[in-house]
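In: What follows is a predicted structure for the sequence shown.
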Amino acid sequence: MFDYLIVGAGFAGSVMAERLATVANKKVLIIDKRDHIGGNTYDYYNHDGILVHKYGPHIFHTNSKEVFDYLGQFTQWRPYEHRVLGSVDGQLVPIPINLDTINKLYGMNLCSDEVEAFLASKAVKLGQIRTSEDVVLSKVGKELYEKFFRSYTRKQWGIDPSELDASVTARIPTRTNRDNRYFTDTYQAMPLHGYTEMFRKMLSHPNIKIMLNADYKEITSMVAYKELIFTGPIDSYFDYCYGKLPYRSIDFKFETYDQEQFQPTGTVNYPNEHPYTRITEFKYLTGQKHSKTSVVYEYPTEHGDPYYPIPRPENAEIYKKYQLLAATQAKVHFTGRLGTYRYYNMDQVVAQSLTLFKKLIAEHSPEIHLNGHRKTTSITS
């Protein structure tokens, strides 16, 4: 008899497994349909001995000290600030748009105050911001919207920005200084020995059993457990009774080149004429030294593994039906990007699962204080 059966060995499920096993002394079985732990952050050494991310680049960043310190129990960190260039008008310019982007594109030499006024002069005055298109037009105007955002968004999401929720492009800032970091979070780092090694340490507890290549619908009839934590697609759990929630997927094309460096920064975006959205070179992310280098080309598609929930009002309405149905399920808990149909970053998924863990402890094991493991061990120590 397991206390918890956890479906999915990515961040959402693994954090739940580790906390329940370590802090609450629960017996946990964590299963995954894939042949590895780590979910979409799984990394491995390819045939040339280069560490690559199987499901595209995953760059960790967070403003949460709790999340950073929690994961720090299972890995040393390698400081890393990600930088992205965009291929626009035959040039490579910084993304997000900043002072250098504008000066390079337009052949000018503006200062910060001047570029702020320049962007304000280009911005489209809109009464209400409803869509991703509205967000960008109101910040940088039509010309920069066409150069950087429209085609990229169409490729990435399969629909025009005018049909996407404002939250998608609201994530991308516009800067009037020369800061060319893609993220500005307080904590920006990569697991020193990779994500898979971090997950291995996270799940190496005697109370945790792992089963891979496992379909939970088969396992539930074979294994005795008290409660279920589900991190897979919520619509699949309910056999798509309200219809299928749409996702975007990606086809990854990996290439290894017989040279030390392929491109001038970690990621180069291709918003316009190319069929792929971006190329990422892994050695920037990992810090690995090697005479060769490996990159991945990303081709968004509507088929394949569910990666990105598509934020549109009609999809939110479908999810609400599933959410109401989920609330009626005794001893079943949903978490993660797929389990709650949210476009979350990695740190947000970790925070969500830590919050769910605290909720379960408060409900089921009040003798365990959340500032300690049975009054002795810090929850994030």
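Out: That came in fine, so what should we check first? Keep in mind it's a predicted model, so treat the numbers as computed, not measured.

In: drop to CA atoms for contacts and neighbour counts, all remaining ones
Out: OK.

In: got the buried residues for stretch 146-166?
Out: Neighbour-count burial for stretch 146-166 flags 147-157, 160-162, 164-166 (criterion: 16 or more other Cα atoms under 10 Å).

In: ok, second structure coming up, stack it against the first:
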Amino acid sequence: MKYDALIVGAGFAGAVCAERFAAAGKRVLIIDKRSHIGGNAFDCHDENGVLIHPYGPHIFHTSGKRIFEYLSNFTDWRPYEHRVLAHVDGELYPIPINRTTINRLYDLDLDEQGVTAYLESVREPRDSVATSEDVVLSSVGHDLCEKFFRGYTQKQWGLDLSELSAGVAARIPTRANDDDRYFTDAFQFMPAQGYTSMFEKMLEHPNIEVRLSEDFRAIRSIVEREHTIYTGPIDAYFDFRFGKLPYRSLFFQHEHLGEVERFQQTGTINYPNDQEYTRITEFKHLTGQQHSGTSIVREYPRAEGDPYYPIPRPENEALFKRYHELAEATPDVTFVGRLAQYRYYNMDQVVGAALKAAEELIE
């Protein structure tokens, strides 16, 4: 059979493109090397009946009304505002840093104006902001940097703050008020029946054929199609012609605690300076599920393994640009998604990029 599009990868980027193509009357084959749809956002019930995210917590948030409304075609939503605490010197503090963090950490009683003045007094301005260290020091100064950022970054990226591009640290705000939400987007929800259920609805169109446990390399020369949409690592598509693009990977240690209703105060607790893991997430906070036990996951960053995070450094961006030039010279293939575009995208940004790419191709 000839397809209008072969889509490689059944995560957010691939599923959105498949759904849009199918809705436009086009015949689509979507494949994934894993045995399930949903990519890293795949969720399932563990052996104890708790809904978990095998590849770490995925918390949906967006300020894009169009993106939220599009996904609402495939799921109901559960309101959820994510909160994170950081374990520092044996105590738990809100992160992003806010008024509560400052007052409790330093035994102060500052109002918003006072916190703003305090941060102004400790920050270390930089003439130019090129690295994440520049961002953090110019925002919160040395002590808060050491307590909350440097150790976490070293574990997460295997690099010091001074070795990472400024955009990494710029993702985390600092607040003078008591807002303890991790995100401030207009739309903060979780799919009410889970992500996998949402993906199933996206891919149930009769124009979509799904094949799992399918390697693109094994079928790329066999499947007859008008166009390919590729959401995997861009360097792998070109057989690593210029060398491998660097990624950070993760190891997930899942644990179920029977007859424990709550393990921790918030959905996630970060460990910037203690432990080998970066954070612990308890899924029932995210899903709202009622269960007599609870399931948690510890995340251990590592250098080897499945690619999760493109490492944002100037030399890596330069290497990506060489692959991007190859992609631009391959008109019958569209590259979209975090790995294909070598971008540290949030889920909503992937959805937005996929919608844009699909619309342009369909037109």
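Out: Arrived safely, thanks for sending. The shown structure was predicted, so the numbers you read here are calculated from the model rather than taken from an experiment.

In: re the thing from before, let's see which of the buried residues of stretch 146-166 of structure 1 end up in strands.
Out: Residues of the buried residues of stretch 146-166 of structure 1 located in strands (DSSP state E): none.

In: What separation do you get for Val115 of structure 1 and Pro191 of structure 1?
Out: 37 Å (Cα to Cα, to the nearest Å).

In: Next: Phe68 of structure 1.
Out: Using Cα to Cα, Phe68 of structure 1 is found at 11 Å from Pro191 of structure 1.

In: Mark which of the buried residues of stretch 146-166 of structure 1 are part of helices, please.
Out: Ser151, Tyr152, Thr153, Arg154, Lys155, Gln156, Trp157 (DSSP state H).

In: what would those residues look like in a markdown table with distance to Glu314 of structure 1?
Out: Output for these, formatted as a markdown table (distance: Cα to Cα, whole Å):
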| residue | distance to Glu314 of structure 1 |
| --- | --- |
| Ser151 | 23 |
| Tyr152 | 22 |
| Thr153 | 19 |
| Arg154 | 18 |
| Lys155 | 20 |
| Gln156 | 19 |
| Trp157 | 15 |
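
In: Which helix or strand lies directly C-terminal to the helix or strand where Tyr297 of structure 1 lies?
Out: Applying DSSP states H and E as the criterion places Tyr297 of structure 1 in strand 293-301. Downstream of strand 293-301 of structure 1, the first helix or strand assigned by DSSP H and E is strand 308-309.

In: which residues touch that next one?
Out: Counting contacts by Cα atoms under 8 Å, 6 or more residues apart in numbering, the residues outside strand 308-309 of structure 1 that touch it are Leu245, Pro246, Tyr247, Arg248, Ser249, Arg337, Leu338, Tyr341, Arg342, Tyr343.

In: Let's see that with 10 Å instead.
Out: Contact with strand 308-309 of structure 1 is made by 156-157, 233, 245-250, 315-316, 337-338, 340-344, as judged by Cα atoms under 10 Å, 6 or more residues apart in numbering.

In: what helices or strands is the helix or strand just after that strand leaning on?
Out: Next helix or strand after strand 308-309 of structure 1 toward the C-terminus (DSSP H and E): helix 313-326. Packing partners of helix 313-326 of structure 1 (3 or more Cα pairs under 10 Å, 6 or more residues apart in numbering; DSSP states H and E): helix 234-237, strand 332-334.

In: got the ones you listed as JSON lines, with mean neighbour count and distance to Ile37 of structure 1 columns?
Out: Below are these laid out as JSON lines (neighbours: other Cα atoms under 10 Å; distance: least, Cα to Cα, whole Å):
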{"stretch": "helix 234-237", "mean neighbour count": "20", "distance to Ile37 of structure 1": "20"}
{"stretch": "strand 332-334", "mean neighbour count": "19", "distance to Ile37 of structure 1": "19"}
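
In: so can I have JSON lines of these showing distance to Gly86 of structure 1?
Out: Output for these, formatted as JSON lines (distance: least, Cα to Cα, whole Å):
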{"stretch": "helix 234-237", "distance to Gly86 of structure 1": "35"}
{"stretch": "strand 332-334", "distance to Gly86 of structure 1": "37"}
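
In: Could you tell me which residues within stretch 183-202 of structure 1 count as buried?
Out: Across stretch 183-202 of structure 1, burial judged by 16+ other Cα under 10 Å covers 183, 187-199, 202.

In: ah, wrong one, I meant stretch 263-279 of structure 2
Out: Buried, per 16+ other Cα under 10 Å, within stretch 263-279 of structure 2: Phe263, Thr266, Gly267, Thr268, Ile269, Asn270, Tyr271, Pro272, Asn273, Tyr277, Thr278, Arg279.

In: Spit out the contact partners of the second one.
Out: Same thing as Thr266 of structure 2. Residues in contact with Thr266 of structure 2, defined by Cα under 10 Å, 6+ apart, are His82, Arg83, Val84, Leu85, Ile280, Thr281, Glu282, Phe283, Lys284, His285, Leu286.

In: OK, contacts around the closest residue to the third one other than its chain neighbours?
Out: Nearest residue to Val84 of structure 2, sequence neighbours excluded (Cα to Cα, 6 or more residues apart in numbering): Thr268, at 5.0 Å. Each residue near Thr268 of structure 2 by Cα under 10 Å, 6+ apart is listed here: 57, 82-86, 279-283, 285-286, 296-298.

In: In structure 2, spot the strand with the most residues.
Out: The residue-count maximum for a strand in structure 2 (DSSP E) belongs to strand 247-257.

In: And it, what does it pack against?
Out: Counting contacts by 3+ Cα pairs under 10 Å, 6+ apart, strand 247-257 of structure 2 packs against helix 151-157, strand 279-282, strand 294-302, strand 309-310.

In: The helix or strand that it is followed by vs structure 1, average distance?
Out: Later in the chain than strand 247-257 of structure 2, the nearest helix or strand by DSSP H and E is strand 268-270. Compared with structure 1 after fitting, strand 268-270 of structure 2 deviates on average by 0.3 Å (mean Cα distance after the TM-score superposition for structure 1).

In: Please state the offset of strand 268-270 of structure 2 from the chain centre?
Out: Strand 268-270 of structure 2 sits 15 Å away from the centroid of its parent chain (Cα atoms, centre = their mean, to the nearest Å).

In: go on, stretch 2-14 of structure 1?
Out: 18 Å.
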